[in-house]
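1. Provided below are the primary sequence and the corresponding predicted coordinates.
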Amino acid sequence: MEPDGSRIWIYVLLILVFALLKGVYTACEYAVTEVNDSKVKTLAETDPRYAKLLKLIEAPQKMMLAFSMQRALSCVMISILAVMLLDAVLDTRVELQLLHGGAAGWIRAGMLAGLLLVTTVLISSLTEQLPKRLVHRHIDGFAVGCVGAVRLLTWVLAPVALLAHGLTFVACKLCGLPTDDVRDSVTEEEIRMMVEAGNETGAIEESEREMINNIFDFGDTVVSEVMTHRTDIIGAELHAKIGDIVYLAINEGVSRIPVYEQTIDNIVGIVYVKDLLCLVGCEHCEDFTLEQFRRDALYMPETCKCREAFEQMTRAKQQMAVISDEYGGTAGIVTMEDLLEEIVGSIQDEYDDEASELEQLPDGGYSVDGAADPEDILPKLGVAVPEDNQYDTMSALMVDLLGRIPEKQERPAVEYQGLKLTVLQTEDNWISRIRVEQLRPAGEPTK
């Protein structure tokens, strides 16, 4: 019995050793991977301990492979030792030695299954979750202190890690899989899910969540959705007088004016108001023409993506681009500000009317800009946007509901999802202003 008793204690001691190693290196892995990288880079400039930690963080491949191998080896050794411990304990039980045949086998199998289950639970809780929670409170200090232990682990397991890496490389080649490290491959959908989770827990603010989602949507949005429509373009004829251009810039509050020849469909360039400042105090400014100040315009199709438009305008160092339709005419213009607003939201300057899209009237109704997006306006009025919505402007929605473009003097009205929409102003075959009245309380479902 003496040898058996000694063997049991040896197995117990070895299990505790491997469990302790696993717990320690789990804590090391958590500390090194979760420590604030920016803080480490800042402190590394003055503290050599953080400089050593920074080297580990900047080259994590070997370190992460060593952590993975250590976890696997510890779990395997603990499981093997647990089975050997069970055999040693059962060999000392006289009751089991009296059993013969299948009964003893079934009892051993049941006890083995129970032992493995208990071992798994203990490994998960004591060597995985507990070390992380203990380290979390002092993660910076532990990360700095464990650098030597991590280096030692990486050096000891280097041959095994190299062998495992080689086998993985061969297996990937045989299966036709990519051999590069896919650990950092994160899909757009996964990032969106993490952002939503962070927003729910309060780690990411609502404005930050919207901005991140807008960045992903930026590459899918076409410029025709954000451009200024041709009917709203403030432009000047090529042969207009300089004084008229100055008057137009002052009254409209614009700094860049598209210049067209005969018709808005033939935009031949852009005039920058700042280029006209050289004429201040000039007695013969009428002797100058717009042709002398006209800059070449940047053209792009209305199907161009916002990301592509942004890149083109950045390369060309242009703040404004002309959007052409499929027939070569002018569909509208887009500015760098229009594109940036798709990411950061509305940018109000000293010339913008902040409440122009939706204004509440004294009688309780609303005045809506015809160029406003229905997806922005309808929810504010308590109306759900249809899933099959195909309208970019309230004007387009109104024209579709009426079935025609109203004349300038007409004021037709139509009902839509509990709202009464009335045309207030029509300009150049474009409904520029709409009156909206709620026929039932906001939020009441449509029957």
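-> Sure thing, it's come through.
2. C-alpha only now, for contacts and for neighbours.
-> Will do.
3. how far does stretch 251-270 sit from the chain's center?
-> Here the centre of stretch 251-270 is set off from its chain's centre by 36 Å, with Cα atoms, centre = their mean, to the nearest Å.
4. nope, stretch 146-160 is what I meant
-> With Cα atoms, centre = their mean, you get 36 Å for stretch 146-160.
5. so for that stretch, what gets flagged as buried?
-> In terms of neighbour count (16 or more other Cα atoms under 10 Å), stretch 146-160 has its buried residues at 146-147, 150, 153-154, 157-158.
6. take the one below as the second:
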Amino acid sequence: MSDIPTGVLFGILIGLIILSACFSGSETGMMALNRYRLRHLARSGHRGARMASSLLKKPDRLIGIILLGNNFVNIIASALATVIALRLGGEGAIAIATGILTLVVLIFAEVTPKTVAALYPERVAFPASFVLSVLLRIFYPLVWIVNGIANNLLRLLGVPIGRGTNEHLSQEELRTVVNEAGAMIPRRHQRMLLNILDLEKATVEDIMVPRNEIVGIDLEDDWETILEELKTSQYTRLPVYRGSIDDVQGVLHLRKVLSDALNGSFTRDDLLQRMREPYFIPEGTQLHTQLLNFQRNRRRNGLVVDEYGEILGLATLEDILEEIVGEFTTDPSANIKDVHRQKDGSYLAEGSASVRELNRLLDWDLPTNGPKTLNGVILEHLEYIPEPGTSLLVNGYPVTIVQTKDNRVKMAQIQPHRPRRARTKH
């Protein structure tokens, strides 16, 4: 080395620093790659992505070849800096050269390339993956030895080897990914994806029509009344019962019988023959499970029953789909037939209004971990049947009882905006 001119040594030293920067940047770039985007690009045929994905399957080998190359380059650079210092200033210049080299390596071979690689991982990692793959093949025996020693040391320390990291997203992590997708996913689509995740938090009781509001055909009515119900019903599938919904006989599809009912050729025997056996849903069934059950059984509605077989309400496929895609009107209060907006900004709500729908459509925060209707929430809060004019706070929302009927709250007025300080009075 004594025969090599000092200028050439400076050139070699600069080249080594550049190589060190390449190794440092490639390490950060490879580790900063988005694994899910990497898989997508690899499946799409991107060569750099496929090469990087292959290297990342064995991260210990990847890190091994990068660190071997980086340390080898840095050690040679340190030796060259010492030689140059001896030539230019003698032994007293070694300390100065060491300090300068440390600063240069830190700035130009560590911080700068790693910052660039962290900001643009694909631009750094994909080209680097081709070079690293070649180096790994050439120096594989050395990498294998180093990794073997390191892995055995980790085992002695009780660190498990070979399990790898769990790259599966949890539900909350997926929710975060959707929320932070920004312009890549339209806002409406984001809400739909989040609603799909929320299906596990809701059960059929949250979306069912209560039993006292079920519209159906009573076989004990006279035939003219039944025909009129068939002609004027706004629903396409009606439960058929005898006297009470508890004695349900089947479900009738109106589209299959409406033409006969209109031309007068439809009889009571035809009704009994054309109705389908009722479909029952156990209470507590989660919405995502029931959606699959509807698909599997080729059904669009079902009667929700408790553990004793008592009918609690009617759940439909349309109601579950609305939990995902939302309502089909832009006026929130128009989505709930039991809610009416007032001029002062308050809402008049029927006691039978679903708490879950009030929260979802009006962006409220009424409690949903108990009763499913507004009447149930009020009665649970007060623990008695209130008189008209009674006021209370439900989760900070001022509620005034407007009308009661048959031991239940028929109508209540709700102020949607929570006051900072409010008192509860009975």
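-> Structure received. Since this is a predicted model, take the numbers as computed values, not measurements.
7. Throw the buried residues of stretch 146-160 of structure 1 into TSV and include distance to Gly198 of structure 1, thanks.
-> Compiled in TSV, the buried residues of stretch 146-160 of structure 1 are given as follows (distance: Cα to Cα, whole Å):
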residue	distance to Gly198 of structure 1
Cys146	29
Val147	30
Val150	31
Leu153	34
Thr154	34
Leu157	37
Ala158	37
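8. out of those residues, who's nearest Pro441 of structure 1?
-> Cys146 (63.6 Å; Cα to Cα).
9. can you report how many residues lie near the closest residue to the closest one other than its chain neighbours?
-> Among residues not flanking Cys146 of structure 1 along the chain, Cys28 sits closest, at 6.1 Å (Cα to Cα, 6 or more residues apart in numbering). Residues near Cys28 of structure 1, counting by other Cα atoms under 10 Å, number 25.
10. quick one: Cys28 of structure 1 and Ala143 touch, right?
-> Yes: with contact defined as Cα atoms under 8 Å, Cys28 of structure 1 reaches Ala143; the gap is 6.7 Å.
11. show me what contacts the spatially most central residue of structure 1?
-> When Cα atoms, centre = their mean is applied to structure 1, the residue found nearest the centroid is Ile212 (3.7 Å). By Cα atoms under 8 Å, 6 or more residues apart in numbering, the contact set of Ile212 of structure 1 is 195, 343.
12. quick one: it is in a strand?
-> No: according to DSSP: H, G, I helix; E, B strand; the rest coil, Ile212 of structure 1 belongs to no strand; its state is helix.
13. which residue in structure 2 aligns with it?
-> Here Ile212 of structure 1 is matched to Leu193 in structure 2, going by TM-score structural alignment.
14. and if you look at Val223 of structure 1?
-> By TM-score structural alignment, Val223 of structure 1 lines up with Val204.
15. how much space between the residue nearest to Cys146 of structure 1 and Arg183 of structure 1?
-> 19 Å (Cα to Cα, to the nearest Å).
16. can you show me the strands along the stretch 301-447 of structure 1?
-> 320-324, 330-335, 358-360, 366-369, 413-416, 419-426, 431-438 (DSSP state E, counting those that start in this stretch).
17. I figured Asp365 of structure 2 hits Glu357, correct?
-> No: counting by Cα under 8 Å, Asp365 of structure 2 does not reach Glu357; the two are 10.7 Å apart.
18. which of the two has more residues huddled nearby?
-> Per other Cα under 10 Å, whichever of Asp365 of structure 2 and Glu357 has more neighbours is Glu357, with 19 against 16.
19. quick one: residues contacting that one.
-> Ile336 are the contacts of Glu357 of structure 2 under Cα under 8 Å, 6+ apart.
20. with Ala442 of structure 1 instead?
-> Counted by Cα under 8 Å, 6+ apart, Ala442 of structure 1 has contacts 381-383.
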